[in-house]
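Engineer: my questions concern the predicted model and sequence given below.
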Amino acid sequence: MTPVLYRIVRATAGRALRIGWRPAVHGLEHLPAGGAVLAGNHLSVADELFLGAVVPRHIAFWAKAEYFRGHRLAGALVRGLGAIPVERGGGRAVLSAFDAAVPVLRAGGLVAVFPEGTRSPDGRLYRGRTGAVRLARQAGVPIVPFGVTGTDAVQPIDARWPRRVPGAEIGFRFGAPVDVAGGSVREATDEVIRHIAALSGQEYVPAYAPLLRLGR
């Protein structure tokens, strides 16, 4: 069930984003009717905003746990939108994010994950962390890769809100679902990243991206 706040935000802020920036969207027909993990590159905080605006279904985002523990208003907002807190440090703490996400996927919902684990510091695509594949396997759903472009121009690091930039174009390309049930988790993750690279057109860096601090 789509949270009430999510419906309100999509009908207001989401509509404003679609009208104001007119993002180009391709491949929505690849979204299955049932559950799926949406896995894409991460250029800007605006990625989540525009992804929620262009996909006509509720998306449960994995959000940094710092947002839930920070400002009271920010915590209430991410909870009301149906976001799932995730501890980026890994270990046992990250399992709570899986516990919350798996029922959503098994019930036919969508969960968005950015395998790089943080925003790209320089516009390139970095090595993927294995959480998206592990989540898809545990829930028994496919991964739908997507590539986003242009969001780093309209909301670069340290910008509080998206802005209108002449010539900047936002685009989303969704690929066909990827079955990640076979092979090693690392191999499956690398395959997903290859699909994302093809959709986003980014240069690939075979190393993990440095984690950005909250607020950056």
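Structural biologist: Everything's here; your move.

Engineer: from here on, just use CA atoms for contacts and neighbour counts.
Structural biologist: Fine.

Engineer: and the strands in this protein?
Structural biologist: Counting by DSSP state E, the chain has strands at residues 24-26, 36-40, 59-64, 84-86, 110-113, 125-126, 143-149, 171-174, 204-205.

Engineer: who touches the last one?
Structural biologist: Defining contact as C-alpha atoms under 8 Å, 6 or more residues apart in numbering, one finds that strand 204-205 is touched by Arg124, Leu125, Tyr126, Arg127, Ala197.

Engineer: mind checking how far the fourth one is from His195?
Structural biologist: If you measure Arg127 against His195 using C-alpha to C-alpha, to the nearest Å, the figure is 13 Å.

Engineer: quick check: end-to-end length of stretch 162-181?
Structural biologist: Counting by C-alpha to C-alpha: the opening and closing residues of stretch 162-181 are 37 Å apart.

Engineer: cool, stretch 77-86 as well?
Structural biologist: 16 Å.

Engineer: just give me how far it sits from the chain centre.
Structural biologist: 13 Å (C-alpha atoms, centre = their mean, to the nearest Å).

Engineer: same question, stretch 195-212
Structural biologist: Taking C-alpha atoms, centre = their mean, one finds the center of stretch 195-212 at 14 Å from the center of the full chain.

Engineer: put this next to the previous one:
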Amino acid sequence: MKFLYYIYQVCIVLPILLVITILTALITIAGCTLGSAHFWGYYPGKIWSRLVCFFLLIRVKVNGKENIKGKTSYVFVANHQGSFDIFLIYGYLGRNFKWMMKKGIRKIPFVGKACAEAGHIFVDRSGPRKVLETIQKTKATLTEGTSVVVFPEGARSFSGHMGYFKKGAFQLADDLQLAVVPLTIDGSFDILPRTGKWIHRHNMILTIHKPIPPKGKGTKNIQEILEESYKEIESSIPQKHKGMVLNPDQD
């Protein structure tokens, strides 16, 4: 069955996904240029992500949708198991949001331009001034119930385990006094490990935990929410992936 699934990927799914990815990027670029980036920067990507999972026969389950309220801005933080984290969150979180992503994505043909037009935030760590500019742009984005999604590990896992969390997302939440919502991703690593070359059929689960409101303001608040978020995310990870494993390229 695995061999048949590999043939299906290459002969049927890959051409389809290539076409719908380019179409999604073009629709996003045109929509954001002529209309509202709030709408066109989110819904085409949401549909694209669901189509990817549909054509690859990947089932998705979402737990905890009742934990988030409409028209409320949040800072969502998630573990980063693999490439399919993008499709899981974009397609099934059910919230209009912007990604905080590596600036290298801007160079990907069609996709980079679409992300820029959609208002997603490219993180530039080349110097303190660039970091400050990134934070200011993110603050301006968090309006009208729009949220931001961050992978605080900063890089995909090599093992399925979580690495350490960087403080950037929690600093942003502290500055704006927004609640942090931990998200647990399970199954993405089994579909396509970072070092893998083939997609494996596997279910994915997205667990939306209860928002963690600010407990104050400043360094203590940032550290407490970071630690609480880490524990919440890890609580819904299968036993085989529990425990921190340092990721060599997080820095």
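Structural biologist: Arrived safely. Only a predicted model underlies this, so the values are computations on that prediction, with no experimental measurement involved.

Engineer: before we move on, the earlier item: now render the strands of structure 1 as TSV, adding mean neighbour count.
Structural biologist: Shown next, in TSV, are the strands of structure 1 (neighbours: other C-alpha atoms under 10 Å):
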stretch	mean neighbour count
strand 24-26	14
strand 36-40	27
strand 59-64	22
strand 84-86	22
strand 110-113	25
strand 125-126	28
strand 143-149	27
strand 171-174	22
strand 204-205	14
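
Engineer: put together a markdown table for those, with distance to Leu51 of structure 1 on each row.
Structural biologist: Listed next are these as a markdown table, based on distance: least, C-alpha to C-alpha, whole Å:
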| stretch | distance to Leu51 of structure 1 |
| --- | --- |
| strand 24-26 | 10 |
| strand 36-40 | 10 |
| strand 59-64 | 9 |
| strand 84-86 | 16 |
| strand 110-113 | 9 |
| strand 125-126 | 18 |
| strand 143-149 | 9 |
| strand 171-174 | 8 |
| strand 204-205 | 22 |
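
Engineer: so which of those comes closest to Ala16 of structure 1?
Structural biologist: The minimum distance between Ala16 of structure 1 and the strands of structure 1 falls on strand 24-26, with 14.7 Å, by C-alpha to C-alpha.

Engineer: in structure 2, which residues correspond to the closest one?
Structural biologist: On the basis of TM-score structural alignment, strand 24-26 of structure 1 is assigned to residues 61-63 in structure 2.

Engineer: which stretches in structure 1 count as helices?
Structural biologist: If you assign secondary structure with DSSP state H, the helices in structure 1 sit at 4-9, 15-21, 46-54, 65-69, 72-80, 95-106, 131-139, 151-154, 185-200.

Engineer: tell me which of those helices lies nearest to Gly89 of structure 1.
Structural biologist: Using C-alpha to C-alpha as the criterion, the shortest distance between Gly89 of structure 1 and the helices of structure 1 is 10.2 Å, found for helix 65-69.

Engineer: and that closest one, what does it pack onto?
Structural biologist: Identification of packing neighbours for helix 65-69 of structure 1 by 3 or more C-alpha pairs under 8 Å, 6 or more residues apart in numbering; DSSP states H and E yields helix 72-80, strand 84-86.

Engineer: need the contact partners of the last one.
Structural biologist: Outside strand 84-86 of structure 1, the residues within contact range by C-alpha under 8 Å, 6+ apart are 60-65, 68, 93-94, 96-97, 100-101.

Engineer: what's the match for Gly147 of structure 1 in structure 2?
Structural biologist: Under the alignment defined by TM-score structural alignment, Gly147 of structure 1 is paired with Thr184 of structure 2.

Engineer: quick check: Gly154 of structure 2 vs Gln250 of structure 2, distance?
Structural biologist: As it turns out, when the distance is counted by C-alpha to C-alpha, Gly154 of structure 2 lies 6 Å from Gln250 of structure 2.

Engineer: who has more neighbours, these two?
Structural biologist: Using other C-alpha atoms under 10 Å, the more surrounded residue of Gly154 of structure 2 and Gln250 is Gly154, with 21 against 15.

Engineer: now which residue in structure 1 aligns to the more buried one?
Structural biologist: Residue mapping for Gly154 of structure 2 onto structure 1 gives Gly117, with TM-score structural alignment as the criterion.

Engineer: surely its match is in contact with Leu211?
Structural biologist: Yes. The pair Gly117 of structure 1 / Leu211 is scored as a contact, 7.4 Å apart, by C-alpha atoms under 8 Å.
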